[in-house]
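[1] Need the 3D shape of this:
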Amino acid sequence: MKKLTLIVVAVLISFITYAQQSIQVEKRGNGPAVLFLPGFTCPGEIWDETVDALGSNFQYHQVSYAGFNGIDPIDMPWYETIKRDLKEYITKQKPGKAIIIGHSMGGMLAMDIAAESPELVEKLILVDALPCIRQLMMPHVKADDITYDNPYNQRMLAMNEEEFHQNARYMASSMTNQSEKVDQLTAWIEAADRKTYTYGYTDLLKVDLREEIAGITAETLILAADFPTKEAVSENLNNQFAKLNHKEIKIAEGSKHFIMFDQKDWLIKQVTAFLQ
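    Take a look at the predicted model:
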């Protein structure tokens, strides 16, 4: 019985869930802290295969966001609240300077935190993330012109379940080449709180870090998918990351947005080499 109790305690110590207003964090392992930030609608578990491949050399902090994967939603502004709580979490954990690995929106948060509080971040790995997605999607629109109450958001909130399912499946299938992953991505989108899904993305469209990234002191690895073409991606990356110092850019061939699915071995190889 005593031996069983010790085993249970050891498991609890190695795998702890932390909950704050806008984030939940699953922590495991020992060593230098690595914070994994997922993209929009995705839970922290999307990084499970990457964490398993990296082994036992680090302490892993896998973050999930309010409004997604069954976590209670929060009021708007959503993005700024998450950023604030992440900074508070890193400070309270006192891991020294953290390593942050962020995909898509997670990469935006990583850049934002590293620019505002460079003393908190040692290294950054940005996986198919940009300082300003608005520039890519609607280059002539200003942040101040984007509001929560707009026709697109109204249509999104008014969709019935079947309409939203079809929209989610279309989005999921456009972001990975791995057909077996589409169902999971679709399910994560459908599990999202509808207002968080709608208004949270509005928050992301307003973020522009192209100037702020000049304040990042952390060594940064940028990993990008070559979709739609390597040439177009390279040009966009060079433009958006022009102000970022200490950066290295690598492009995954034959990949869409979810590089951890489409080029998993390549991603792990790049991350492992950079962390060593």
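[2] Every contact and neighbour count from this point should use C-alpha atoms.
    OK.
[3] how about the strands of the stretch 1-150 of the chain, start to end?
    Using DSSP state E, counting those that start in this stretch, the strands of the stretch 1-150 of the chain run over 15-19, 23-29, 33-37, 59-65, 98-103, 121-127.
[4] same for the fifth one, what does it pack against?
    To tie it back to what came earlier, the one meant is strand 98-103. When contacts are defined as 3 or more CA pairs under 8 Å, 6 or more residues apart in numbering; DSSP states H and E, strand 98-103 packs onto strand 33-37, helix 105-116, strand 121-127.
[5] For these, please prepare CSV with the additional fields distance to Glu161.
    Output for the helices and strands packed on strand 98-103, formatted as CSV (distance: least, CA to CA, whole Å):
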stretch, distance to Glu161
strand 33-37, 28
helix 105-116, 25
strand 121-127, 31
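[6] returning to that earlier point: can you redo the strands of the stretch 1-150 of the chain as a markdown table, where the extra columns are distance to Asp52 and mean neighbour count?
    Converted to a markdown table, the strands of the stretch 1-150 of the chain look like this (distance: least, CA to CA, whole Å; neighbours: other CA atoms under 10 Å):
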| stretch | distance to Asp52 | mean neighbour count |
| --- | --- | --- |
| strand 15-19 | 13 | 14 |
| strand 23-29 | 11 | 20 |
| strand 33-37 | 13 | 26 |
| strand 59-65 | 10 | 25 |
| strand 98-103 | 15 | 25 |
| strand 121-127 | 17 | 25 |
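[7] Could you also give me the structure for this second sequence? I'd like to compare it with the first:
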Amino acid sequence: MKKYIILIIVFLFSALCLNVFGQTKHFPFEVLKTGNGNRSIIFIPGFASSGDVWNETKATFESDFTCYTLTMAGFAGRKAQPNASFENWKNGIANYIKENNIEKPILVGHSMGGGLALAIAADYPDLISKIVVVDAIPCLAALNDSTFISKENNDCSATVNQMTGMTNDQFYDMQKKTMPRLLADASKLDMVVDWSVKSDRTTFGQMYCDFFNIDLREKIEQIKCPALILLESYFINLKPAIEGQYKNLKTANFQYAATGLHFIMYDDTAWYMGQLNNFIKS
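    Below is the predicted model of the structure:
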């Protein structure tokens, strides 16, 4: 009997050690892995969006590629994590690629996800084979302020306090008014608003502030891989400013949608899918 008690104690101690020391590393996102191709695509959604924004896109590629669809921590109902920042999320995605031995994936990022794709390809140029940037630019703040200089120690507490201080109704109303400026397809509006409403307010405020402080205009010079830059139709009016921001990205291929707003995958679907197919499958 004593022998069995000792065995049980040893088993429980081993289980405790495995639980404490052998835990799976936490990344700042959830991952949905689908498809079983030899090549891989990592889909990075935009600000406060769910990975579901890529559902129709990835369905086209799952027969030929292994797809990793991310939803960032704190967005669209996912559990928040401390220390959310653009830098931490960038490094988290790169570490996920390395630790899971994903060989030369293609990154497809929308909005802030496009910014993350640019930053990863710049800081880890040998890790990535191609990037697709869907309606994102290297420095969002500089589009309205040509003199913009990124702050070294950016204090986001005021933005966080503003977002967390709103009532649920106030926050919902803000998102309901904002989203039609970003999405023309009315059938998708409620879904996209719901992603924002379900997002953690602290993460929302922190990342909103942090992303507006990001300036990748110089950094993108380090990108080696081919880059497809898909831009909403309105940006054709700002072509010199947009492409001026990208002047250091020598591999850039610029394409402008004919119609629609920021969520190009919903507003100009046929054109968008044609561009992706030509670039990714080539």
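[8] Could you say which one of the strands of the stretch 1-150 of structure 1 comes nearest to Met111 of structure 1?
    strand 121-127 (7.8 Å; CA to CA).
[9] so stretch 244-256 of structure 2 corresponds to what in structure 1?
    Residues 239-251 of structure 1 are where stretch 244-256 of structure 2 lands when matched by TM-score structural alignment.
[10] Need the nearest residue in space to Ala252 of structure 1, chain neighbours excluded.
    Ala225 (4.9 Å; CA to CA, 6 or more residues apart in numbering).
[11] again with Asn248 of structure 2
    Nearest to Asn248 of structure 2 is Glu221, by CA to CA, 6+ apart, at 4.7 Å.
[12] Spell out the secondary structure type for that neighbour.
    On the three-state scheme (DSSP: H, G, I helix; E, B strand; the rest coil), Glu221 of structure 2 is labelled helix.
[13] What lines up with it in structure 1?
    Looks like Glu221 of structure 2 aligns to Ala214 there (TM-score structural alignment).
[14] thought that match was touching Lys247?
    No: contact criterion CA atoms under 8 Å: Ala214 of structure 1 and Lys247 do not qualify, at 11.1 Å.
[15] Quick one: the strands in the stretch 151-282 of structure 2, in order.
    Secondary structure of the stretch 151-282 of structure 2, counting by DSSP E, counting those that start in this stretch: strands at 227-231, 252-256.
[16] All the helices of structure 2, residue numbers only.
    Shown for structure 2, the helices assigned by DSSP state H span residues 2-21, 55-61, 86-99, 112-123, 157-164, 168-178, 189-197, 201-211, 239-245, 264-267, 269-280.
[17] Let me have these in a markdown table, adding distance to Pro226 of structure 2 as columns.
    Shown next, in a markdown table, are those (distance: least, CA to CA, whole Å):
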| stretch | distance to Pro226 of structure 2 |
| --- | --- |
| helix 2-21 | 40 |
| helix 55-61 | 19 |
| helix 86-99 | 18 |
| helix 112-123 | 10 |
| helix 157-164 | 36 |
| helix 168-178 | 33 |
| helix 189-197 | 30 |
| helix 201-211 | 24 |
| helix 239-245 | 16 |
| helix 264-267 | 20 |
| helix 269-280 | 9 |
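[18] which of the ones you listed is buried the deepest?
    Comparing the helices of structure 2 by mean neighbour count (mean count of other CA atoms under 10 Å), helix 112-123 comes out on top with a mean of 26.
[19] Tell me roughly how far it lies from structure 1 on average.
    In this overlay with structure 1, the average offset of helix 112-123 of structure 2 from its partner residues is 0.6 Å by mean CA distance after the TM-score superposition for structure 1.
[20] ok now that helix, how far from the chain's centre?
    8 Å (CA atoms, centre = their mean, to the nearest Å).
[21] Repeat that for stretch 225-235 of structure 2.
    16 Å.
[22] for that stretch, which positions count as buried?
    225-233, 235 (16 or more other CA atoms under 10 Å).
[23] can you name the two of those that are farthest apart?
    Using CA to CA for every pair in the buried residues of stretch 225-235 of structure 2, the one that comes out farthest apart is Cys225 and Ser233, at 25.1 Å.
[24] any idea what Asn165 of structure 1 aligns with in structure 2?
    Let me fix one detail, which is that residue 165 of structure 1 is His and not Asn. Using TM-score structural alignment, His165 of structure 1 pairs with Tyr172 in structure 2.
[25] Could you find the counterpart of Asp52 of structure 2 in structure 1?
    Match for Asp52 of structure 2 (TM-score structural alignment): Glu45.
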